[in-house]
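Trainee: Would you be able to build a 3D model of this:
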Amino acid sequence: MAVVAVVVHHDRPRAAEVAATTIDWLRGLGHDVRVPTEDADRIGRPELAVDDRDLAAGADVALSLGGDGTMLRTVSLVARSDVPVVGVNFGHLGYLTDVEPDGVQAALERVLAGDFRVEHRMLLAATVRQAGEPVREVVALNEVVLEKTTSGHTVRIDVELDRARFTPYAADALIVATPTGSTAYAFSARGPIVDPTHRALLLTPVSPHMLFDRTLVLDDDAVVGLTVGEPRSAALVVDGHSLCELAPGDTVTCRAAGHTARLVVFGPRDFHAILKAKFGLADR
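Mentor: As a prediction, the model looks like this:
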């Protein structure tokens, strides 16, 4: 029997309803289901609750019920254990989800029968150092961001590329993104759209107060070092979640992670068609 991790959007009642029926169906077939503690409380299934750190251990597949944000959270919980993720879309047109709500059971039947393929997406690994000491390791599917904390002021970020000094940026924020993240925050800062299965690091400034305002597209073995410069602090935001505030002198080192996000797909995923639909691009 399989072990299925289920992650649920906290504010979408329809996602909670589908989670409940899917969990009952899976358990009726003899499969083991586990749910992050906060999600289990939200859907009224505390008996299935596990700590976030234990969610992926021994899991065969993870089911993400929400939108792209829920997919980002699910990937962050299970990617280190190479657990494949089935994304179910309860939001608007998603870049990451591959299944509609009425197709959940059919999708899981195919997964449990081995009738699927995995699309690998590059992840960012970031090491955070405060006062010279490593304090945190984080993984991102979309992006790692250092941004200003004070309205009306920029943040200064000194950048190293492959441990060689590059240049300081004065900007509202500086984004290190994956190809998957090229259609997220980096896109709103006029960064390039990159096919999500490509491997590269994108360094994109947000509203830079300098003449150089272009995105750098770096090789996937590049190491990007970010140091918060004087005189102001910066907020560290990973995949849309604010993690902490960094003081001048604190650093974040970004590189491609040694593992990938494993997204379950059931056929060719037409990224160009998704772009056309997302942006209302017409055929000529």
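Trainee: only C-alpha atoms for contact and neighbour calcs from this point on.
Mentor: Will do.
Trainee: which residues touch the longest helix belonging to the chain?
Mentor: When the chain is parsed with DSSP state H, its longest helix is helix 13-28. The list of residues contacting helix 13-28 from outside it, by Cα atoms under 8 Å, 6 or more residues apart in numbering, reads 6, 8-10, 32-33, 42-43, 65-66, 90, 101, 104-105.
Trainee: another one to check against the first:
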Amino acid sequence: MQYVAIFAKVHDPRCQKVASELIAWLEQKGCTPLVDPHLTASLGYPRELSEEEIRDQAEMVVVLGGDGTLISVARLFSGRDVPILGVNLGSLGFLTEITLEELYPRLERCLKGDPRVSDRMMLEVTVYRDGKQIEKNNVLNDMVINKGALARIVDLETKINRHILTTYKADGLIISTPTGSTGYSLSAGGPIIHPQMNCIAITPICPHTLTNRPIVVPDESIISVTVTSSHDEKVYLTLDGQVGFKLQQGDSIEVRRALKTTALIMSRSRDYFEVLRTKLKWGER
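Mentor: Below is the predicted model:
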């Protein structure tokens, strides 16, 4: 691999220090670092590229920071089959599971063409208003419909493959990938799903009817959610916790499996169940 992109949590001094060392290491290996423009400004790195130029040229991506930073990078590279190496400089992440101690040995193997990659399914989220498409995005984790701070519960008519599931009366609704099952969905009582499963989880947020439980459907399902609450209710759509906008009564959100996946480079020293035990502190008193 010749072109390696570097993205980092730029406001974290630790990330800036590691990024500087990583740039020098890659150059010594004969690679060309493609540095995130925000990081370029912080480090004073001379070779400045736009995010679009980096996306088009990169053969591999290194992300320094937490899961949120990696998710934003995954959205940028959606549509390109580029492996992403997530390095967490703090506590272990569900997505950024590579530690700083593992970084350079892992990079050595990747540059030799021996990455251990986990292909993660994504969701394609399309928003329709008055029968017209107004928004379309891919997400790695989840899409969330929720009410405003002072709003009453919202009504969300939900169909699967055009068959009515129910009209949720709740604070909101989460539709997540297996990767996103350990995010907001888990906090709302949703199931933990192994990231290699092919399915979609639907989790209501504080449903008015207590028998409305999370449900897992096949990944070929097409899920449609229509906002049926009155005009004076404030309802919002959030994608991967980073992109969002206000919905109106009658807006319809269609969710299906995206054609593209996100390739995450995994640790060779731990498995998914060790990550679960560590992050969720299972077995600790």
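Trainee: Past the longest helix of structure 1, which element shows up next along the chain?
Mentor: Downstream of helix 13-28 of structure 1, the next assigned helix or strand under DSSP states H and E is strand 32-36.
Trainee: So what touches that next one?
Mentor: Contacts with strand 32-36 of structure 1, where a contact means Cα under 8 Å, 6+ apart, come from 1-7, 23, 26-27, 48-52, 55.
Trainee: Among those, which ones are in helices?
Mentor: Filtering these for helices - DSSP H - leaves 23, 26-27.
Trainee: filter the residues you listed to the buried ones?
Mentor: Among those, those classed as buried by 16 or more other Cα atoms under 10 Å are 23, 26.
Trainee: Tell me who's in contact with residue 190 of structure 2.
Mentor: 181, 201-203, 214.
Trainee: Oh, that last question was meant for residue 87 of structure 2, not what I typed.
Mentor: Contact partners of residue 87 of structure 2, counting by Cα under 8 Å, 6+ apart, are 62-66, 96-100, 103.
Trainee: ok, now with 10 Å
Mentor: Residue 87 of structure 2 makes contacts with 8, 15, 62-67, 70, 93, 95-103, as judged by Cα atoms under 10 Å, 6 or more residues apart in numbering.
Trainee: For the helix or strand hosting residue 139 of structure 1, enumerate the helices and strands it packs against.
Mentor: Assigned by DSSP H and E, residue 139 of structure 1 belongs to strand 133-140. In terms of contacts (3 or more Cα pairs under 10 Å, 6 or more residues apart in numbering; DSSP states H and E), strand 133-140 of structure 1 is packed against helix 68-78, strand 117-130, strand 234-238, strand 251-265.
Trainee: Distance to residue 272 of structure 1 and mean neighbour count for those - can I get that in TSV?
Mentor: Below are these laid out as TSV (distance: least, Cα to Cα, whole Å; neighbours: other Cα atoms under 10 Å):
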stretch	distance to residue 272 of structure 1	mean neighbour count
helix 68-78	18	22
strand 117-130	16	20
strand 234-238	26	21
strand 251-265	16	22
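Trainee: So for residue 190 of structure 1, which of the ones you listed sits nearest?
Mentor: Go through these one by one with Cα to Cα and the one that ends up closest to residue 190 of structure 1 is strand 234-238, at 18.9 Å.
Trainee: Just give me the mean distance for the closest one relative to structure 2.
Mentor: Between strand 234-238 of structure 1 and the aligned residues of structure 2, the post-superposition mean distance stands at 1.1 Å (mean Cα distance after the TM-score superposition for structure 1).
Trainee: what's the matching range in structure 2 for that strand?
Mentor: Under TM-score structural alignment, strand 234-238 of structure 1 corresponds to residues 235-239 of structure 2.
Trainee: about what we covered before: considering the contacts of helix 13-28 of structure 1, which possesses the most neighbours?
Mentor: Ranked by the number of neighbours (other Cα atoms under 10 Å), the contacts of helix 13-28 of structure 1 place residue 65 first, at 32 neighbours.
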